[in-house]
Structure formats: structure tokens, C-alpha cells
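1. with the input below, show me the fold.
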Amino acid sequence: MRHIITVGAGQAGVRVVTKLRESGFDGRITLFEKDLNVPNQKKITAADCLDEDSDSANSDAVSDEFFTDRQIDLRLGECVDAVDPLAKTVSTGSQKLNYDELVLATGARPVPLPIQSSNELEGIYTVKELGDIERFSARFVRGNHVTIVGGGLLGLEIAAIAAQRGLRVTLVEQAERVAHNVVTTEISSYLRDLHIRHHVEIMEELSVSQVIGKNRIIGTTLRA
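-> Predicted coordinates for the structure are as follows:
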């Protein structure tokens, strides 16, 4: 019997195992998720999290019966520690499982600022999950100044929301153009111009070299 292992039970991982069964795959499916619960399956954007009237906490988590009915072996709270692509095995704790196909759906990881003090100052937030956005949403009030490091689609979306709320917004992108790795040059230029028209200051080909502040961040130093 063929065995497909998927690591990560977020939207991508759950859709993969669901599609496998819908497409008629009758082999063994194992789905690993390091958390004790299946992540929220509802498509929630930064706008939803920063909208005071939005109920982003309303979970659309998939029930255990969903996986049982589809004969999917859901392993909650288990981490895949190692993958051996030559032997086609994954290791989790003291257990080793063979697979025929492996799907890695673990999501992306934000790149932290390469500055030690950035981990010690209040007012610096790293965005990866919904809770990360909710932690700073209370500070999204008119007159405050926010600097967003990273001009991908998420950074652009947060910048647009901040500008709509009347914040002073600076967006710093290390690459030569915003959203450089997800859209064409023409669309990138359109997004850049659109944000500038809405009073977002966009600074490209720059990175943060220093954060300024004692207990809370009050500014940054940029370098080319």
C-alpha cells in the first residue's frame, strides 16, 4: 500500500490530504501537526485581524471526524525531527516511518532583524500567525508612526490598512521593488504607486541596520 506523509496541517496540508481522497487515492495518508489542534482553516487576512468588528477568533478548525471519515491518520502534537530522502523515511521522536511521497506544508518563517537589541525592545513585532497581528492591532491608531520591514503582499496589506487608519507609514524593502518575488514588474510598480498615492512612504533597496530606543523602539537606522 502506498503511503503519503504530509507535514503541517494548515490550509495547504489539509487541502492536500483532502484532495488526495477526493481524487481516489486509497493508500495510507499520515498528517503531522506539531500543535495540539488543527490550525484555523478559515481564510483570514491582515485586514480581518485589524478590523475591530471582525471575529477572527471564530475558528473554522476541522473536526477529528473529518479525518477519521477519510481514513487520514492525524498525528497532533508530533514533530517530524528528520527526513531521509534517500531512504524515504521521516523520524518523529523514537519512531521512524517509511513513505512513498512526502509533502512539506509547514508554511513560511519570517526573517528576524539581524540586530540583537531588536529582541529586547517593546514595540517590535514579528508577523507569522494571526495572534501576532492581534498583539499590535491596539496601536493602530491615528497619528502613530509604523515602520514595516518587508514589502511583500502581507507588508503591503498592513501598510494599506495603517494608512487608511491615519497612521504615518514607512515601508522598507531590501529588494529593488516591492513584492518582487510574487508579481511582475508592472504589477509591482502599480502597487508601489498606489500605496504612495495613499501616503505610504516606500523605501526600496534599504535594510534596517540599527534600532533606536531604550525600553521601547523610537526609530531605526537604514542602510543600502
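2. can we go C-alpha only for contacts and neighbour counts from here?
-> Will do.
3. which element is the residue most central in space within the chain on?
-> Residue closest to the mean C-alpha point of the chain, counted by Cα atoms, centre = their mean, is residue 128 at 4.0 Å. Counting by DSSP states H and E, no helix or strand carries residue 128.
4. let's see this one next to it:
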Amino acid sequence: MREPIVIVGAGQASASCAAKLRSLGYDGPLVIIGAEKAAPYQRPPLSKKYVSGELALERLFVRPLSWYEEEKIDLRLETRVAALHPAAHEVELADGSRLKYRDLVLTTGSRPRRLPAAIGGDLAGVFTVRDLADADAIAPTLKAGAKLLVIGGGYIGLEAAAVAAQKGLQVTVIEMADRILQRVAAAPTSDFFRALHQSHGVTIREKTGLAKLVGADGRVTGAELADGSLLPVDVAIVGIGILPNDDLAKEAGIAVDGGILVDGQGRTSDAHVFAAGDCANFLWRGERTRLESVQNAIDQAEHVAAVLLGETKDYDPKPWFWSDQYDIKLQIAGLNRGYDSTVLRPGKRPGTQSIWYFKGGRLVAIDAMNDALAYALGKKALEAGMTADPPVLADPQSDLKTIFG
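-> Next comes the predicted model:
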């Protein structure tokens, strides 16, 4: 019997890779290995509609369980990989057994940065939001009147804050940087979401670090901030970034550097080992890039599947992202890294706007807040390599369809 293609990690990327392999005609043995109990599921809704109770578990799954059976995919859940042995083309499982592979695809994803135990990170009531178990643990604690501290003003933290505020919790967000979203967005986007949260009763404290969480009987009761102030806390959610799961690759001698290093085809330093999704660090437009998004998880995994079956082109992503907070849908296209100027364009309806990012006079990204037309046209322009004259773009009377026609 032929040796299988083995995919390690059971998330969006693994399901996408497997589906693409089958759709392209691969009929050989195919194995997906995942540590969680659940079949591959969508992660973005965890901090939004799932934790709020609006979205049922069944609707999270990328594919129903029956699909894996129909497609003759050996889905091994609650199975941990202990080590990789590239020279032998083997994956070693936690029970000591070994599985031979033809090619190996690492879709191991990422994990949240956690607070050290020394500053209270191990107290009960302190959570991160990354997987189904996290969301299931958080949901019962989101009770009206409870005091929630969100540590980190990135998208995950702000989404959790929005859900909690709508449930009637008293929410405080602390961010040690000068402003929320500083790492990922321009100041006008930060200003928009700061005002949005404040209008829903959320306290935003920027330039404010955490000294430590304090507790009683092993459960969090408060937070001592860097300025010496003390906040009462019933629940804390930590959103201070993520780390790529590249340990297995590193221990196997595969090159890693802020993620698993891959070439344009998703191939690692071992010719028969590939990586895709959050864990993969690839060269794009002259810079090493790791994209933490659904778009990349799907597209890069599908590209690797095509490479496994003979594709030779390099992966050229068209990045897009989104965030839902209250009644605002933020849609992002492109990557704003290295931008040197921005244009704020008011939307046609109150409370809507778009931020356009430029680098050396070239359009590189857009943030659109409840402005689907601006997002659609901006995304189309970015994919076509088009740009625009900033003063014209800033004029709300100008016609986007004409600008990008």
C-alpha cells in the first residue's frame, strides 16, 4: 500500500489541504492528526458569536464528520504527535507508535502568549481565547455585573470586550502601548474603535501595563497595574499575541525562525515536509511573512496541496481579514506594514468610514468600517495593483467607482 500524505494539525488549514487534494484527484491514503477532541473547526467565531451563545457548536465545523469518511480521510482526533523523524519519513505519536508518510504537511497553527504564573497567570478565572476549550470555559463566567479585565488591546481582546459589554459586564481594557491596535492599525482606526467601545461603557486604559494579577483561594480577584493602581477583577482575558507552533519542526532539525521557514511552494528545509497557515513563515514581496488569518490558512494550504500534486508556481496571497465588534464589521484588505501615510474617507452613512494606507505613494491596504463598497473596491484595486490620488480619495464627494473604474 502507498504511504500516506500526513497532515499534522486539525484546523482550518488541514481541512482545506485535504479537501483540495481530493478535489485535484489525489485518491491515495490521507491522514489528519489532531490533538483536540473536535474535528477541524473555525476559530474566528470563538471570541464572538460562539462565546456569546449566538452560534451553535455544529456551525463551527469546517466539514461534517461524515465528509471525512466519505472522502476516505483517516481523521485521528485526540492524538498527539511526539516527534517528527524526517530522515525516516515517520511521525512518532505520543503512544510510541510511528506512522510512515510520503509527504508531511504541518498545519500546527499557533498558541496564545500567556501570563507567567509569577504574576498570576495561573489563577482560576484567567483565560486566553484560542480554542474551543477556552471559549467553553469563558462562556459561563460572562455574567451581567461581573468585572472583566481584558489585557491587551488587539482584535481578540476588543472582540471579547464587545461581547462582554453587550452581556452587561463591567469591562476594562488595558493596553501598554500608546494606543489600542497600535501594532496592526493606524491611529484613525484606533480612534474609531476606542470611541466605539467607550460608547458602550467600556473603560479603555492605554499606556497602562499590568504589574500582576492578585487572587484569593487560587482565583483572580484583582489586578495591580504598573502605575500602582488596583482594579477589582472577577474574570481576566489575556490577548497579548500568539506564537507559532514550530516546536515539532525545530526539534526535528527543520529550519525555523519566528515560524517554520518555507519557500514559495510551502516546502520547508526538508524536501518532503511542508507547512501552511499560522505556523508558516514564507517569503512574500521580499519580506519574511507570517499571516494569521482564515484567508491564509485556506489559500496557503490549498497551494501546498497543489504543489504536492505537481504545481510549481509560488504562493502569492491576497490578504484579507475581518473583525466584528458590536454592530461594526471591520474589513481589511492588504497588509499595511511599512505604510508612511493614510487617508481617512468618511462613509456615506453615519458611523462608517475607511482608512487607506499608502507606502511610497502606492496603495497597500484598507480598513473599512461598515463600508462594504469601499472594502470591495479597495480589495479589487489592491489585487490589480492599482493606486489612487490621496486628496481625491479623501473627498467623500468623489466616486470610488470612478477612482477605481
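5. quick check: TM-score for this pair?
-> Here the TM-score for the pair of chains, by TM-score structural alignment, normalised by the length of structure 1, is 0.76; 221 aligned residues with a Cα RMSD of 3.3 Å.
6. in structure 2, which spans are helices?
-> 12-23, 49-52, 65-70, 132-138, 155-166, 187-199, 247-251, 294-308, 372-384, 390-394, 400-403 (DSSP state H).
7. what's the fifth one aligned against in structure 1?
-> Counting by TM-score structural alignment, helix 155-166 of structure 2 lines up with residues 153-164 of structure 1.
8. what's the neighbour count on residue 299 of structure 2?
-> Around residue 299 of structure 2 there are 22 other residues, counting by other Cα atoms under 10 Å.
9. hmm, I was thinking of residue 86 of structure 1
-> 6.
10. residues in contact with it?
-> By Cα atoms under 8 Å, 6 or more residues apart in numbering, the contact set of residue 86 of structure 1 is empty.
11. got it, and the one 10 residues further on?
-> Applying Cα under 8 Å, 6+ apart to residue 96 of structure 1 gives the contacts 89-90.
12. cutoff 6 Å now
-> Applying Cα atoms under 6 Å, 6 or more residues apart in numbering to residue 96 of structure 1 gives the contacts residue 90.
13. then the one 10 residues further on?
-> When contacts are counted by Cα under 6 Å, 6+ apart, residue 106 of structure 1 is found next to residue 8.
14. quick one on the thing from earlier: out of the helices of structure 2, which gets nearest to residue 215 of structure 2?
-> Among the helices of structure 2, helix 132-138 comes nearest to residue 215 of structure 2, with 17.7 Å by Cα to Cα.
15. how close does the closest one sit to structure 1?
-> Compared with structure 1 after fitting, helix 132-138 of structure 2 deviates on average by 3.3 Å (mean Cα distance after the TM-score superposition for structure 1).
16. ok, and the closest non-adjacent residue to residue 216 of structure 1?
-> residue 122 (4.4 Å; Cα to Cα, 6 or more residues apart in numbering).
17. neighbours of the one you found, how many?
-> Neighbours around residue 122 of structure 1, by other Cα under 10 Å: 13.
18. what does residue 76 of structure 2 give?
-> Residue 76 of structure 2, neighbours per other Cα under 10 Å, totals 18.
19. residue 16 of structure 2 too?
-> 22.
20. pretty sure it is touching residue 300, no?
-> No: at 9.0 Å, residue 16 of structure 2 does not count as touching residue 300 under the criterion of Cα atoms under 6 Å.
21. before we move on, back to that, once you drop chain neighbours, what's closest to the residue nearest to the centre of structure 1?
-> Per Cα to Cα, 6+ apart, closest to residue 128 of structure 1 is residue 110, 6.4 Å.
22. distance of the one you found relative to residue 64 of structure 1?
-> 30 Å (Cα to Cα, to the nearest Å).
23. looking at these two, which one has more neighbours?
-> Each of residue 110 of structure 1 and residue 64 has its neighbours counted (other Cα under 10 Å); residue 64 has more, 12 against 9.
24. what is the neighbour count of residue 179 of structure 1?
-> 23.
25. wait, I meant residue 329 of structure 2
-> 16.
26. measure it to residue 159 of structure 2 for me?
-> Distance from residue 329 of structure 2 to residue 159 of structure 2, by Cα to Cα: 11 Å.
27. next, the distance between the ends of stretch 16-36 of structure 1.
-> 20 Å.
28. residues in contact with that stretch?
-> With Cα under 6 Å, 6+ apart, stretch 16-36 of structure 1 has contacts from 1-9, 72-79.
29. please redo it, this time with the cut-off set to 8 Å
-> Residues contacting stretch 16-36 of structure 1 (Cα under 8 Å, 6+ apart): 1-9, 13, 70-80.
30. buried only: go through the residues you listed for me.
-> 4-9, 13, 72, 74-76, 78-80 (16 or more other Cα atoms under 10 Å).
31. dump those residues to CSV, plus distance to residue 151 of structure 1.
-> CSV is the format used below for those (distance: Cα to Cα, whole Å):
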residue, distance to residue 151 of structure 1
4, 36
5, 34
6, 30
7, 28
8, 26
9, 27
13, 26
72, 38
74, 36
75, 35
76, 34
78, 34
79, 31
80, 31
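32. show me those that map onto strands.
-> 4-7, 72, 74-76 (DSSP state E).
33. of these, which is the nearest to residue 181 of structure 1?
-> Closest to residue 181 of structure 1, out of all of those and judged by Cα to Cα, is residue 7, at 24.6 Å.
34. the closest one reaches residue 13, doesn't it?
-> Yes: using Cα atoms under 8 Å, residue 7 of structure 1 is in contact with residue 13, at 7.0 Å.
35. the counterpart of the residue nearest to residue 128 of structure 1 in structure 2 and residue 134 of structure 2, how far apart?
-> In structure 2, the residue matched to residue 110 of structure 1 (TM-score structural alignment) is residue 112. From residue 112 of structure 2 across to residue 134 of structure 2, the span is 11 Å (Cα to Cα).
36. quick check: neighbours shared by the two?
-> Common neighbours of residue 112 of structure 2 and residue 134 (Cα under 8 Å, 6+ apart) are residue 128.
37. I'd assumed residue 126 was in contact with the residue nearest to residue 128 of structure 1.
-> Yes: using Cα under 8 Å, residue 110 of structure 1 is in contact with residue 126, at 7.2 Å.
38. residue 130 of structure 1 - nearest residue in space that isn't next to it in sequence?
-> In space, residue 130 of structure 1 is closest to residue 49, 6.9 Å off (Cα to Cα, 6+ apart).
39. that'll do, ta.
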